[in-house]
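Undergrad: Quick one: sequence plus predicted model below, questions after.
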Amino acid sequence: MTDRDEGSYTIREELPDPETFAALREAAGMTSRSIEGIERGLPNSLYGVIAVHDPTGEVVGMGRIVGDDGTVYQISDMAVRPDHQRQGLGSRIMDHLESYVEETAPPGAYVNLVADVDGFYERFGFEETRPASKGMYRRVECDDGADR
């Protein structure tokens, strides 16, 4: 499904290349990922979309879903370049990700995400898990002690 109904942007059902993925995360102020990790991880995505600025052909946003395609779906790597924010791209990306989940997830599937923006994901029915559970993470470190 390609969505061309708003502004000069197209949402495409595809994943960005690894370099664009890394650049979008950096531009959006997200934690960097190693190129090795990106190259290994992207092909394992269940579904992904990119936002393309039509006049330039530049990929300016992305989002994807990772998981087992049955019991767990995680919305991941939502990013829009700051100079293209406030155009509704995040919402359009989420609409596509949500449509994928609605069309493919069996009853009882768990859909989660780690939010770094207050108030955005709640519009899509997401809510904090506390006190029922809490989100946790651990980052793998490189041999030199730096995060990778």
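TA: Structure received.
Undergrad: contacts, neighbours, all on C-alpha from now
TA: OK.
Undergrad: I'd assumed residue 52 was in a strand, is it?
TA: Yes - checked against DSSP: H, G, I helix; E, B strand; the rest coil, residue 52 lies within a strand.
Undergrad: just checking, it touches residue 61?
TA: Yes - using Cα atoms under 8 Å, residue 52 is in contact with residue 61, at 7.1 Å.
Undergrad: let's bring in a second one:
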Amino acid sequence: MIQIEQIDFRFTWPIRHEVMYPEHNLDFVKLKNDAEGIHFALYFNHKLIGIVSIFNEGAVYQFRKLAVLQEAQGLGLGKKLMEHVIEYCQIQKASKLWCNARANVKEFYFRLGFKETEKTFFKDGYDFIIMELDL
């Protein structure tokens, strides 16, 4: 059973930490504008498995910190969570959804319809590519 719901930003931190930056302390995964974002959680069999945060400037939305626990990766749950985000943004009349994708997972975003831009950067030990989806 899969359930996706909006959550308080503080509930995203443990999964962000465990999945994305376990070598750092918990404060490392906190975003300065977390309180301004919209945060979704995916529950699988009543257990919090994945999270994502979205922020907007007008009709342009950015999602950040998509994370699914290692034990549940490969089950299509990240895809379900992203489909929910895309639908949410469409309902909000967003014109574009974008992200800073880790280069090693860009194929995941291609399968969701995102396109790679020419903008790349290196941060916190990872190569990133800015990817966009026109809505």
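TA: Yep, it's here. Worth saying up front: this structure is predicted, and the values here are computed from it rather than measured.
Undergrad: out of residue 52 and residue 61 of the first structure, which sits in the more crowded spot?
TA: Between residue 52 of the first structure and residue 61, counted using other Cα atoms under 10 Å, residue 61 has the larger neighbour count: 29 against 19.
Undergrad: and the longest helix along the first structure, which residues are buried?
TA: Counting by DSSP state H, the longest helix found in the first structure is helix 89-104. In terms of neighbour count (16 or more other Cα atoms under 10 Å), helix 89-104 of the first structure has its buried residues at 89-90, 92-94, 96-98, 101.
Undergrad: Which of the residues you listed sits closest to residue 30 of the first structure?
TA: residue 90 (14.9 Å; Cα to Cα).
Undergrad: how near is the alignment partner in the second structure of the closest one to residue 43 of the second structure?
TA: Using TM-score structural alignment, the equivalent of residue 90 of the first structure in the second structure is residue 78. The gap separating residue 78 of the second structure from residue 43 of the second structure is 11 Å, by Cα to Cα, to the nearest Å.
Undergrad: overlap in contacts of those two?
TA: Common neighbours of residue 78 of the second structure and residue 43 (criterion: Cα atoms under 8 Å, 6 or more residues apart in numbering): residue 50.
Undergrad: wait, doesn't residue 113 of the first structure sit right on residue 72?
TA: No - look at residue 113 of the first structure against residue 72 with Cα under 8 Å: they stay out of range, at 10.7 Å.
Undergrad: ok so, going back, which ones are touching the match of residue 90 of the first structure?
TA: Contacts of residue 78 of the second structure (Cα under 8 Å, 6+ apart): 50, 66-68.
Undergrad: and if you look at residue 22 of the first structure?
TA: With Cα under 8 Å, 6+ apart, residue 22 of the first structure has these contacts: 32-33, 35, 38.
Undergrad: Centre of the chain to the top strand by length along the second structure, how far?
TA: The residue-count maximum for a strand in the second structure (DSSP state E) belongs to strand 47-57. Distance of strand 47-57 of the second structure from its chain centroid, counting by Cα atoms, centre = their mean, to the nearest Å, is 5 Å.
Undergrad: Name the residues that touch it?
TA: Residues from elsewhere that reach strand 47-57 of the second structure (Cα under 8 Å, 6+ apart): 9, 12, 15-16, 36-43, 61-69, 72, 77-78, 81.
Undergrad: now the strands for the second structure?
TA: 2-7, 38-44, 47-57, 60-68, 96-102, 115-123, 126-134.
Undergrad: got the ones you listed as TSV, with distance to residue 108 of the second structure columns?
TA: As requested, these are exported to TSV (distance: least, Cα to Cα, whole Å):
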stretch	distance to residue 108 of the second structure
strand 2-7	20
strand 38-44	18
strand 47-57	15
strand 60-68	12
strand 96-102	10
strand 115-123	11
strand 126-134	11
